[in-house]
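Colleague: sharing a model prediction with you, sequence too.
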Amino acid sequence: MEPAPDQPTRDLRGPALGAAAWAGALLVLAMPASAALGVGGGLLAAGVWLGWHRPALRLTLVVWAVVASATAGSAALRAEETSAGPVPALAAQRAAVDVRLTVTSDPVPLVQRFGGGVRFAATLVEVHHGAGAARLRAHVLVVADESWHSVELGSSITTTGRLCTSSDPETAAVFTPRGSPGQVEPPGPLWRAAAVLRGGVREAVAGRAAPQRDLVPALVDGDDAGLPEQVQADFRTAGLTHLTAVSGTNLTLIVGFLLLVGRGVGVRGRWQVVLAVLGIVGFVLVARTEPSVVRAAAMGAVALLGFGSGGRDRGPRALGLAVFVLLLVQPWLAVQVGFALSVLATAGILLIAPGWTKALSRWMPHWLAAALAVPAAAQLTCTPLVAAISGQVSLVAVLANLLAEPFVAPATIAGLLGGLLMLVSHPLGIAVGWIAAGCGAAIIAIARSTAGLATPALDWGAGPVALVLLTVVCVVGGMLTGPLLARRGPTLVFSAGLVVVMLVPRPTPGWPPDGWVMTMCDVGQGDGLVLNAGAGTAVVVDAGPDPVLMDRCLDRLDVRRVPLVVLSHFHADHVDGLSGVYAGRQVAAVEVTGLGEPAERVAMVQRLAAGKARVALYRQTLHIGAVTLQVLGPVPGVERHGTAADEGSGPNNASVVLLAEVAGVRILLPGDVEPEAQRVLERTLPGLRVDVLKVPHHGSRYQETDWLTSLGARLALVSVGADNDYGHPAADLMAALAAAGMDVRRTDQDGDIVVVARPGGGLAVSTRR
């Protein structure tokens, strides 16, 4: 047995400096004042005791104390800035004001429940209220109507509106302008140049098919507008989200390429440093000067330093210094998950990856060893935090990153060059953009394939015991992995075992339970319902937002044939998962609502259904195996009604409403109908009684509660995503349903929910997370 390669002792003073800076900011921003004083006092006492007994550490301890005090002071000043002063006071009064503001982020369209419009960050520089006026710098969130969608980053606007209090501690208020923008001063030349380049990148790939044309701008500068939700979901599952967000990877690739070009034309020595600085500044301008972009630029610069000569020692020192400087300038980063993930990933690359690369290089080419070690080390250091967020441990992240890596650099660099060439030669820009889009298509295919493996991730849990255990496992694993990787045999055996776990579906004994009639699949924030037609056959009603989740649910139910799919309406959370229903199954027919909105999803459904999707006929009755379906809605004439306060719209009220009966169990499936349509159903279906109610619209608070509670259902099922920002399901509605004698179950709490018919007319519920 060959010994593992010896590793020289690491100088960890840089990372320790960063940890001290982080601790100082967290004391102020993440703890009540009394607790912060207690913890701070305890740490100070511990430092004094250690310095007394270890004189050699006294200078280091003093430096740590100064650094922690500096970031704590900066955090306290920023917290005071957003909670005190004239803007928060005026916001508490909901005051109408005249303001002058500077736009500091691109406008982002609001989701439908806010009634349309845009939101963006801005800095108030002047506020006038009554006879008073103030010059200041207050960070606010602007929520405006659609006439503001074209405002440009860096522009200054004079307008009138109302200030309201903000729940975000980083912003002093929410500003709602009255009407369209007033006097507008355009952004400066640097911002205009950055906007031209961003537009050039999009234009270079505009002729390519979606979603590859939307991925390339995300790879180059983080512009992910228009990237389909399903692609984003695949990237999350596959551990590739760092590619679509502005991250150190983007900067490393772009600035690294710039340095290679500079070296090729004779740029040497300190001029390489100047070129790198110019590249970093240019990247920040193009990707926007938001805190996340600045953080990504800093981490990318640290990674570049670590890859250079002497990077083994300089990289960790630079990481600690970068953390200190970033928290001193923007202390709110200390409580942001993205910042923590960036720091952890960079630390893994600098501290762990070199040793793993050296170990693997004993029996494989160095380039392949580095390609394996870098994403694996970054994934290991981030695993506990990712599990705290998602409750899962990814198994496919390293594989997906390894497969995607050959395409990421060409896509990013070609996308940037295509955008630049569009400024001088349209044909050349289009040609280079074609290369970028082709590489983007390969990345999307890798994300889709790896996310669709049998076990892409393990459910772990996000409780304190589970996270402490996982952290211990990662620390011990990081210590033991180096010697393991130096030996070919154990490494290959372990890798083969991991591949088997990812490819072979886990057995689900006893699932589905005998006598099941209906399953509400846990598809996140959406609907995916399955009615048992017998012998591996089922009717599917809605397909959720994620084809992978829908496919897995049908696999667990052993559904091989789908005689009918009914899509209640064309919103993404009901139809985007349709391709998962088709995955390896026979689908005979698709029925849809008569209101074809939004048009792009109607086209997607028709494409999957080979143009044969047909409108469900009002009052028709269908018999499919053990399933009987009656179409109760939409009642003609209600399709265009809506509720402006929520997502109410024609599509919701145009939902296909079904009364299903399976093994004597009556089930009402009302899609997302809202109060207007519910009142019509109440009039047209007097005395309707059911056993199971699928609660409309994911438990939205906008319901005809009296009608729902009058249905006599024994079970009320809510398909809803965990931690959704819609406020679903409404607590008052859940309480009303329970008070009416219904057993209320939710997919965000219970996972897949199966309704089981018992002999003698009884009902039972089984769940699976």
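Modeller: That came through fine.
Colleague: all contacts plus neighbour counts: C-alpha atoms, from now on.
Modeller: Will do.
Colleague: how about the nearest residue to residue 106, chain neighbours excluded?
Modeller: residue 153 (5.6 Å; Cα to Cα, 6 or more residues apart in numbering).
Colleague: that neighbour belongs to a strand, doesn't it?
Modeller: No: counting by DSSP: H, G, I helix; E, B strand; the rest coil, residue 153 is not found in a strand; it is coil.
Colleague: what's the spacing between residue 639 and residue 595?
Modeller: From residue 639 across to residue 595, the span is 7 Å (Cα to Cα, to the nearest Å).
Colleague: common neighbours of these two, please.
Modeller: Listed contacts common to residue 639 and residue 595 are 650-651, 654; contacts here mean Cα atoms under 8 Å, 6 or more residues apart in numbering.
Colleague: quick one: residue 377 and residue 390, what's the gap?
Modeller: 20 Å.
Colleague: more crowded one of the two?
Modeller: Per other Cα atoms under 10 Å, whichever of residue 377 and residue 390 has more neighbours is residue 377, with 26 against 13.
Colleague: quick one: the more buried one and residue 357 touch, right?
Modeller: No: the pair residue 377 / residue 357 is not scored as a contact, 9.9 Å apart, by Cα atoms under 8 Å.
Colleague: count of neighbours near residue 576?
Modeller: The tally of other residues near residue 576 (other Cα under 10 Å) stands at 24.
Colleague: in contact with it, which residues?
Modeller: Residues in contact with residue 576 (Cα under 8 Å, 6+ apart) are 230, 543-547, 601.
Colleague: as TSV, these with secondary structure, neighbour count and distance to residue 3 would be great.
Modeller: As requested, the contacts of residue 576 are exported to TSV (DSSP: H, G, I helix; E, B strand; the rest coil; neighbours: other Cα atoms under 10 Å; distance: Cα to Cα, whole Å):
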residue	secondary structure	neighbour count	distance to residue 3
230	helix	18	46
543	strand	31	54
544	coil	29	52
545	coil	26	50
546	coil	27	47
547	helix	25	47
601	helix	17	58
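Colleague: dump the residues you listed into CSV; add distance to residue 158 as well.
Modeller: Output for these, formatted as CSV (distance: Cα to Cα, whole Å):
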residue, distance to residue 158
230, 39
543, 47
544, 44
545, 41
546, 43
547, 46
601, 39
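Colleague: got another one to weigh against that:
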Amino acid sequence: MICWTSPASEAASLSNSENSRRSRIVLPRQDFRLVPLACCALVGTWVGIGQIGKGFIWGSGLVVAGAALALLAIVVRVPRLWIVVHGAILVASVGVGICQVAVAHPSALVTVSGQASRLIIDGTVTSRPHPSLTPWGETQCSANVSVARFVGEGQTAQYPHTKVAIVSLPCGVIPGQNVRIEGRPIETEPRQEVAFRMVPHETQVSGTGRASERIVAKIDDGMGQVLDGAPQHAQGLIPGVALGDDSRVSSVLADAMKLTGLTHLIAVSGGHISIVIAITLAIVGRRHSAIAASLCAVALVGLVLLVGPHPSVIRAVGMSVVLLAAMSVGRGTGAVPALCIAIIATSWVFPYIAMGYGFWLSAAATAGIVTVGSPLAEMLAVWMPRGLAEAIAIPLAAQLACVPILMLFSEEGSVWAVAANALVAPVVAPLTIAGLIVALAAPLPLASLALIPATMATWWIDVVARSFAAAPGSGIPLLWSGVVCFAMLAALVAFRGAMLAARVAVALGCWWAWTFVVGRPAGAPEDWAAIQCDVGQGSALIARNEAGATIMMDVGPEGPSAARCLSSAGIRELDLLILSHAHSDHIGGLPEVMSEVDIAEVWLSPNPDPADNTEWVERQLDASGIPYRSVRAGETFQNFLEILWPITPNQREGEANAQSLAAYIDVSGGLLVLSDMTADSQERLAPHIGHVPIVIMAHHGSADQSSQLAANASPDFTFISVGENSYGHPAPAALDLYSDSQVFDTLTCGPIAITAEGNIESRCDETP
């Protein structure tokens, strides 16, 4: 058993004086015996869901792992039962993963979805609609639907336990309603919970939905009425902090919170569970432990119905169920065993949730807080007020635990994350309580009264997030922000001596080794010729020639990502900025880019649709005195860049993608940028295209691609600028078209740099 304790000899030597009494720290005991079982469950499920299809390699790996365990048992005389139990958990978890894939992706349905151009689905909505803003400025909602019946390619079948993701549904649908959808299927991978995505051409909704969801919908409507007219930060953060609904948080504030480590505030987690249980226990007391535990469980069910089964909620509820079960029989249990049991249970009951980054981050943060944060807070409380000690120790431990996972999908961090969390900590609990009152009491006067302190709290969070996001030290490579946190921890434990420092090193050393395996400092190589920036679901590319002329094509969605890409590349001046078309995921970052660099000239698409977006761009440029004009095929810039499309411009509505600018850039042998061209436009361009070493795939890797253009270009490397999305990008069909090339996408690889010699550098595999 590994546990946090103080050496008895040290405690005895310090017990004779007041000064020694204040120096003695009795660290809480933790039982770590279930940690290997939890790891086996996670690894087994991960292999079963996402990796078992890779065949011999993983099969051999499991055999080698089993042999290593057996050898370990012989060498260190580990009890055979230990090996048997852990092996059984590992094998069972692999089996759970395989079975889940078979249920989620039935072979007949997957085959039909891959062949059919149109399917009819009769099903039931199983998830709450998730709103998102389309590039052309409209709000659309996506939701999962269980397949009661599907018709396609002359086949009819029922798969009630299989889900499909509908990309565009009426935002007013609620879980439990029945739908009939006719549309085009888009393939997905086995590691995704849905069998395929579907873009509906026709949707019919019937039924009233589940009673609990109707109540939640009324609560949400009432909360919206109360928030109407409130400041933007209150409209986004009150439902975000209280209910985990981040759909109203502005993209700028969301980016600032992500950068400063405050995103966890808009995810329901252990803090909400603690508040609900504390309120329940304050009302009913602890005298009858079984009754108290049962009422707390009922309160938790109500909370889950209200906020939905998010990954962090599943983790927190799993731990709470274990703790409440122990309380109901008059026994206690540690936080680490409870977390391990929650991980094992989630891996088996909700395996796809257990494989998500959200669950991993929640579990890692909890583990860090319990094993490092609490002991560190106890140590700091000797020299400072306990509240301040916890405000420093808890976010520091959570940040250290989460950085290795954040490295898998994020590049940037901030040295101010701990400070930001410490400053907002005092308002989080009051905001959560006030937000719940606003939600549950709306539209009564009590809700409007609770809105006042809630708005004050959201103002403070907004100020802290934006201020620290703009401060020097934000936007640095995530690895280095983690190194800063590690240095802070080392400085703090140095006051306690070598023994505690050694324990902290053991607790974090192996975990942090992963950081240095998967991560490295962000930043462009010195000899870069072009960089596909990581701007999320959008696009931004920068390039320069040997003479030093620098161009940029598109500036990504709203937020600072494109500007940070320019900064990391050392760009202070753009000779030319090209905005391929007026969709927001290509023009939204213009204000930040204009603040970051000087721009000599801007080229625009000849098609102004959507008109409001084009007018916004022109106002921004006019205010800064930057010249701009629309261009078409044949336009060149310093023998460095040539516009290839559109050949025949038009200004018709709805053709922004079809008329978006495509360009050839003379770097590293040749780079073809297809922006958001449709398949039809690509077909018309294809006869003019020969072999190009590097292609930026059109429209973020959507399925709307030209096979003829892909064949003519026959690239050695294909880049996809893509982020988290509900469209199914990159589509498997698009990846198949370019499968003869080496494909890099920004969602997986982060920024992708091309050197002058034609080498590729990213956090994925690099060319030699």
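Modeller: Cool, got the structure. Bear in mind that the values here come from a model prediction, so they are computed numbers and not experimental data.
Colleague: still on that earlier bit, ok, the residue mapped onto the residue nearest to residue 106 of structure 1 from structure 2 - contacts?
Modeller: Alignment note (TM-score structural alignment): residue 153 of structure 1 maps to residue 175 of structure 2. By Cα under 8 Å, 6+ apart, the residues touching residue 175 of structure 2 are 124-128, 209-210, 213.
Colleague: and of those, the nearest to residue 590 of structure 2?
Modeller: Closest approach to residue 590 of structure 2 among the contacts of residue 175 of structure 2 (Cα to Cα): residue 128, at 33.0 Å.
Colleague: alignment lookup: that closest one to structure 1.
Modeller: Residue 128 of structure 2 maps onto residue 106 of structure 1 when the alignment is built from TM-score structural alignment.
Colleague: same deal with residue 377 of structure 2?
Modeller: Aligned counterpart of residue 377 of structure 2 in structure 1: residue 357 (TM-score structural alignment).
Colleague: that match: neighbour count?
Modeller: Residues lying near residue 357 of structure 1 (other Cα under 10 Å) number 25.
Colleague: state the distance from it to residue 495 of structure 1.
Modeller: For residue 357 of structure 1, the distance to residue 495 of structure 1 (Cα to Cα) stands at 16 Å.
Colleague: likewise residue 152 of structure 1?
Modeller: Using Cα to Cα, residue 152 of structure 1 is found at 50 Å from residue 495 of structure 1.
Colleague: start to end distance for stretch 586-595 of structure 1?
Modeller: With Cα to Cα applied, stretch 586-595 of structure 1 spans 26 Å between its terminal residues.
Colleague: how about stretch 695-709 of structure 2?
Modeller: Stretch 695-709 of structure 2 stretches 10 Å from its first residue to its last (Cα to Cα).
Colleague: residue 640 of structure 2 contacts residue 669, doesn't it?
Modeller: No: in this structure, residue 640 of structure 2 is not within contact of residue 669 by Cα under 8 Å, at 11.6 Å.
Colleague: which of these two has more residues huddled nearby?
Modeller: Using other Cα under 10 Å as the criterion, residue 640 of structure 2 and residue 669 rank with residue 640 on top: 18 against 12.
Colleague: skipping adjacent residues, who's closest to that one in space?
Modeller: Ranked by Cα to Cα, 6+ apart and with sequence neighbours excluded, the top spatial neighbour of residue 640 of structure 2 is residue 666, at 5.3 Å.
Colleague: what about that neighbour, distance to residue 515 of structure 2?
Modeller: For residue 666 of structure 2, the distance to residue 515 of structure 2 - Cα to Cα - is 36 Å.
Colleague: residue 324 of structure 2 too?
Modeller: From residue 324 of structure 2 across to residue 515 of structure 2, the span is 35 Å (Cα to Cα).
Colleague: then residue 597 of structure 2?
Modeller: According to Cα to Cα, residue 597 of structure 2 stands 33 Å off from residue 515 of structure 2.
Colleague: give me the more crowded residue out of those two.
Modeller: Neighbours were counted for residue 597 of structure 2 and for residue 515 using other Cα under 10 Å; residue 515 has more, 20 against 15.
Colleague: let's verify the nearest residue to that one once chain neighbours are set aside: helix, strand, or coil?
Modeller: Nearest residue to residue 515 of structure 2, sequence neighbours excluded (Cα to Cα, 6+ apart): residue 404, at 4.6 Å. Residue 404 of structure 2 carries the three-state label helix when classified by three-state DSSP.
Colleague: what lines up with residue 404 of structure 2 in structure 1?
Modeller: Matched across to structure 1, residue 404 of structure 2 falls on residue 384, judged by TM-score structural alignment.
Colleague: rewinding a little: okay, now the match of residue 128 of structure 2: neighbour count?
Modeller: Applying other Cα under 10 Å, I find that residue 106 of structure 1 has 19 neighbouring residues.
Colleague: that one reaches residue 120, doesn't it?
Modeller: Yes: applying Cα under 8 Å, one finds residue 106 of structure 1 in contact with residue 120, separated by 6.1 Å.
Colleague: compare residue 152 and residue 495 of structure 1 and say which is more crowded by neighbours.
Modeller: Using other Cα under 10 Å as the criterion, residue 152 of structure 1 and residue 495 rank with residue 152 on top: 21 against 12.
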